[in-house]
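*Asks:* need coordinates for the following:
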Amino acid sequence: MKAMIGYDLMETIRSTNEWMGATARAMASSPAWGLAPHPMFQMMAAWGRVAERSFSRMVMKPDWGIRAITMEDGTDHLVEEETLLSKPFCDLIHFKVHGRAAAPRRVLVIAPMSGHYATLARSTVTSLIPDCEVYVTDWKNARDIPVSAGRFDVEDFTLYLIDFIRHLGPDINVVAICQPAPLALAATAVIAEETPEAQPRSLVLIGGPIDPDAADTEVTDFGSRVTLGQLEQTVIQRVGFNYAGAGRMVYPGLMQLASFIAMNADKHIKAFQDEIIAEAKGEASDQDRHNIFYDEYLAVMDMTAEFYLSTVERIFQKAEIGRGTFTLRGRPVDPGRITRTAVFTVEGEKDDITAPGQCIAALDLCTALPEDRKASHLEPGAGHYGIFAGKSWRNHIRPILLDFFDKFSAPVSEVQPKTPTRRSRRAA
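*Replies:* This next block holds a predicted model:
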């Protein structure tokens, strides 16, 4: 039985580092050192500011911060965040734009639940609001959810998506970013089988591991090297006494963050060294590129142990979606049942997390979907983050998606599907 003290120890280490940063900043910034100026004090104060800010962000949920948007005609409109559905592990939120008519395009952004908050997709959401009615899955930190709320694994995640899509109606365009892509495909398949008329208008899968075996990455290699027993022993902890979820088994956000940073340690170390030097020179600011990125990147959330372990086992190790063997509450889920929803996949040429080939595999799984309702895009030179945020997203991918939404904007009354089969890419 895992003790809760391990979780509290991690939090103690984090808070101690935050305190050390604050202490160094306060001490080295004292005016008294002006009597004996020395670069050492500037560097100490700079290190303190960067350390304090970094470690404090690790336990904060970032705010969406979308207060207003400017339309093409130059008018500003206030934006209100409203909750449409609230479930124990996720809220379905809508960004309501005051003073404008409802946008004809309606988009559900399924944010990843892979260690970061949904706000990681803030730039994606912000860029879509001027042209769309935008809805987002705002996943909750597992440490804040009481044990009495029950468990939450990949099947529960899929059921949440089914409820959200059905609630929004068949004219919704679904955009799944990274981790939820395979489960969004599964949710669409379930809806297509149970209530064909409720299928969403389109489904966009961005950098998702539909078939992890299609192209190896460090992530897929890790999934094949370790056993679930090893993961449970090394990374699963019980939430400590300071949170509402005390006693819940989770994969802690702080431990996930250590893994994220270890994947590109040299890059992160250099970024922080450069920021400390910029602080010492007086060239850093709250809104510089480093702080904007790391304020979000360092804000991590806990995942339930069952969700993390079932994701590793069923999505990566067994590749159930790619092999067509995924089940939901004991019932087979067949993407070949999708007959109306237009499916579009987006991949990045230099994506080292979900390599090209993994996401486009979804198109082969949709065996009953007419070819003219399938499309894909490979973004040259883009990495994983770039295909849903940054220059590649803004200049290339976003306009393509808006055109894709418009192409299939008319309701589908009759579609002549191909004969659905259980054939998958692996069997091909």
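
*Asks:* going forward, measure contacts between C-alpha atoms and count neighbours the same way
*Replies:* OK.

*Asks:* can you show me the strands along this protein?
*Replies:* Assigned by DSSP state E, the strands in the chain fall at 68-70, 76-87, 90-97, 105-110, 132-139, 173-177, 202-206, 237-238, 249-251, 303-304, 327-328, 331-332, 342-348, 374-379.

*Asks:* need those in JSON lines (columns: distance to Met58 and mean neighbour count).
*Replies:* Shown next, in JSON lines, are those (distance: least, C-alpha to C-alpha, whole Å; neighbours: other C-alpha atoms under 10 Å):
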{"stretch": "strand 68-70", "distance to Met58": "27", "mean neighbour count": "15"}
{"stretch": "strand 76-87", "distance to Met58": "24", "mean neighbour count": "14"}
{"stretch": "strand 90-97", "distance to Met58": "20", "mean neighbour count": "20"}
{"stretch": "strand 105-110", "distance to Met58": "23", "mean neighbour count": "24"}
{"stretch": "strand 132-139", "distance to Met58": "16", "mean neighbour count": "22"}
{"stretch": "strand 173-177", "distance to Met58": "22", "mean neighbour count": "25"}
{"stretch": "strand 202-206", "distance to Met58": "26", "mean neighbour count": "26"}
{"stretch": "strand 237-238", "distance to Met58": "17", "mean neighbour count": "25"}
{"stretch": "strand 249-251", "distance to Met58": "15", "mean neighbour count": "26"}
{"stretch": "strand 303-304", "distance to Met58": "15", "mean neighbour count": "26"}
{"stretch": "strand 327-328", "distance to Met58": "34", "mean neighbour count": "15"}
{"stretch": "strand 331-332", "distance to Met58": "39", "mean neighbour count": "12"}
{"stretch": "strand 342-348", "distance to Met58": "28", "mean neighbour count": "25"}
{"stretch": "strand 374-379", "distance to Met58": "31", "mean neighbour count": "17"}
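
*Asks:* columns distance to Gln42 on top of these, output as a markdown table?
*Replies:* Converted to a markdown table, those look like this (distance: least, C-alpha to C-alpha, whole Å):
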| stretch | distance to Gln42 |
| --- | --- |
| strand 68-70 | 38 |
| strand 76-87 | 41 |
| strand 90-97 | 43 |
| strand 105-110 | 44 |
| strand 132-139 | 40 |
| strand 173-177 | 42 |
| strand 202-206 | 44 |
| strand 237-238 | 39 |
| strand 249-251 | 38 |
| strand 303-304 | 39 |
| strand 327-328 | 58 |
| strand 331-332 | 62 |
| strand 342-348 | 41 |
| strand 374-379 | 43 |
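
*Asks:* want to put them side by side, so please do this one too:
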Amino acid sequence: MKYMTTYDVMESARNTNEWLGATARAMASYPLFALSMNPMLALTAAWGEVTERSFARMVAKPDWGIRSIVGDGGQDHLVDVRTVVEKPFGNLIQFYVRRREPMARKVLLVAPMSGHYATLLRSTVLSLLPDCDVYVTDWHNARDIPVSAGKFDVEDYTLYVVDFMRALGPETNVIAVCQPAPLVLAATAYLAGEDPAAQPRTLTLIGGPIDPDAAATEVTDFGRRITMGQLEQLAIQRVGFKYMGAGRLVYPGLLQLQSFISMNMERHSKAFQEQIVRVARGQASDHDAHNRFYDEYLAVMDMTAEFYLSTVERIFKNREIAKNEFTVAGKRVDIGAITDVAVKTVEGEKDDISAPGQCVAALNLLTGLPASKKASHLEPEAGHYGIFAGKSWRLNIRPLVLSFIDANAPKPKPKIVPAAAAG
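*Replies:* Sure thing, here's the model as predicted:
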């Protein structure tokens, strides 16, 4: 599988399907055919439109699309996306709100590197912006990174998070969503041992596989069944000649997307069938619920082979985080060294990717942290997406996280009133 040809064949298949969709849409929309009452023409044009859009989105990075927010006074504040730290495999960006004083809450949102862009957290960012200064890890697509930039594995990821935390300072409140939860926990522990003053104030871990063996899912079962040799043979390819990262070994986003869809094939098939009917009837729009979701869901990115393989081997198979045996640059990272950072875990009752029990396992590893600085929450009836971007996040989890941040913020110093003024 590790050949450029394989990667290019897969990209050619995607490109062909996009072209077929565009052709079907154009042909079935030919003005002369309007004289016909055959409903198949409208359905063919609708199929073409949905197909073209879907396959085109697979190679396009979505825009954040956050232009403004409403301030306390009812005025709109424009939002700029600024790069704070720039690195080869990912940047630290800030959503800078114009004409607004710095907020009391500074939040670093660590986005997952699991096949989707950081824009998957768009709604999460939007929900936090009115109340927080928000920073996000914006990971790059491995296909666009030249081989000369070197490797990027779980240790490099951890050190990137360490650098981002240092850049923002100790008053930062970190929220890690899904995949990065164990590595963000390790990054905090790394700072506890190497640079305690740079540790964040709070750490919220949402639906992450701290201990994958705590609860079985299809993801953990797959990790147990397959050997690393089989995984490398089946999943790893070299970026083709079309991109800047030509020759780099990657786990292609298109393969990851295939895995995502296969987990809920019936639901996705039904969603696309219904969308085709809506388009044919003229009931769809460019930003309807289907397009808003799938424009993001279908936009996938490649991961470096070393990051993907080391994640499976070290986090899932060897359970280095769960056993507190993780090492970075030859140094063991002791999670028990965290003594001052308040930590909260959030899980969804119906999470089929990181099942309940996997994330809350972090609290048992924090042997040096007092119970008063530990918290956990299990959201009833919530799935994986819902706990960070859906209804459960908006209505319940977000307020709980903000309350947790406030509860661990420094208490304001009492004002000293001069004796003369008091009299």
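
*Asks:* which stretch among the strands of the first structure approaches Ala280 of the first structure most closely?
*Replies:* strand 68-70 (34.2 Å; C-alpha to C-alpha).

*Asks:* count of neighbours near Lys411 of the second structure?
*Replies:* Using other C-alpha atoms under 10 Å, Lys411 of the second structure is surrounded by 8 other residues.

*Asks:* that one and Ser262 of the second structure: what is the separation?
*Replies:* As judged by C-alpha to C-alpha, to the nearest Å, Lys411 of the second structure and Ser262 of the second structure stand 50 Å apart.

*Asks:* list the contacts for Ile69 of the first structure?
*Replies:* Asp76, His77, Leu78, Val79, Ile129, Pro130 (C-alpha atoms under 8 Å, 6 or more residues apart in numbering).

*Asks:* filter those by whether they're kept in the second structure.
*Replies:* Compared against the second structure with both residues aligned by TM-score structural alignment, their matches' C-alpha atoms under 8 Å, the contacts of Ile69 of the first structure retain Asp76, His77, Leu78, Val79, Ile129, Pro130.

*Asks:* hang on, isn't the third one packed against Val97?
*Replies:* Yes. Here Leu78 of the first structure reaches Val97: they are 5.9 Å apart, a contact under C-alpha atoms under 8 Å.

*Asks:* find the residues that touch each one of the two.
*Replies:* What both Leu78 of the first structure and Val97 touch, as defined by C-alpha under 8 Å, 6+ apart, is the set Ala68.

*Asks:* rewinding a little: which of the kept ones among the contacts of Ile69 of the first structure lies closest to Pro180 of the first structure?
*Replies:* Nearest to Pro180 of the first structure among these, with distances taken as C-alpha to C-alpha, is Ile129, at 21.1 Å.

*Asks:* contacts only, for the nearest residue to Asp63 of the first structure once chain neighbours are set aside.
*Replies:* Spatial nearest neighbour of Asp63 of the first structure, excluding adjacent residues (C-alpha to C-alpha, 6 or more residues apart in numbering): Thr119 at 7.3 Å. Residues near Thr119 of the first structure by C-alpha under 8 Å, 6+ apart: Pro62, Asp63, Trp64, Glu296.

*Asks:* give me every residue that touches Leu121 of the second structure.
*Replies:* Counted by C-alpha under 8 Å, 6+ apart, Leu121 of the second structure has contacts Ala111, Phe388, Ala389.

*Asks:* ok, now with 7 Å
*Replies:* Ala389 (C-alpha atoms under 7 Å, 6 or more residues apart in numbering).

*Asks:* next one: Phe344 of the first structure
*Replies:* Neighbours of Phe344 of the first structure in contact, by C-alpha under 7 Å, 6+ apart: Leu203, Val204, Leu205, Lys374, Ala375, Ser376.

*Asks:* about what we covered before: so which of the kept ones among the contacts of Ile69 of the first structure comes closest to Pro332 of the first structure?
*Replies:* Of these, the one sitting nearest to Pro332 of the first structure (C-alpha to C-alpha) turns out to be Ile129, at 36.2 Å.

*Asks:* just the helices in the stretch 201-350 of the first structure please.
*Replies:* Counting by DSSP state H, counting those that start in this stretch, the stretch 201-350 of the first structure has helices at residues 218-225, 228-235, 253-263, 265-281, 289-297, 305-310, 320-323.

*Asks:* relative to helix 253-263, how tilted is the longest one?
*Replies:* Read it as helix 265-281 of the first structure. Helix 265-281 of the first structure and helix 253-263 meet at an angle of 100 degrees, taking axes from the mean of the first three to the mean of the last three C-alpha atoms, to 10 degrees as the criterion.

*Asks:* one more: the second one?
*Replies:* Orientation note: helix 228-235 of the first structure sits at an angle of 100 degrees relative to helix 253-263 (the same axes, to 10 degrees).

*Asks:* centroid residue for the first structure?
*Replies:* Nearest to the geometric centre of the first structure sits Pro112, at 2.3 Å (C-alpha atoms, centre = their mean).

*Asks:* so Glu193 of the first structure touches Arg337, yeah?
*Replies:* Yes. Glu193 of the first structure lies in contact with Arg337 (C-alpha atoms under 7 Å); the separation is 5.8 Å.

*Asks:* thought Thr44 of the second structure was touching Thr23?
*Replies:* No. Thr44 of the second structure lies out of contact with Thr23 (C-alpha under 7 Å); the separation is 10.1 Å.

*Asks:* so between these two, which is more surrounded?
*Replies:* More crowded of Thr44 of the second structure and Thr23, by other C-alpha under 10 Å: Thr44, with 20 against 16.

*Asks:* so between Glu193 and Arg337 of the first structure, which is more surrounded?
*Replies:* Neighbours were counted for Glu193 of the first structure and for Arg337 using other C-alpha under 10 Å; Arg337 has more, 25 against 18.

*Asks:* deepest of the helices of the stretch 201-350 of the first structure, which one?
*Replies:* When you average the neighbours per residue for each of the helices of the stretch 201-350 of the first structure (mean count of other C-alpha atoms under 10 Å), helix 320-323 leads with a mean of 23.
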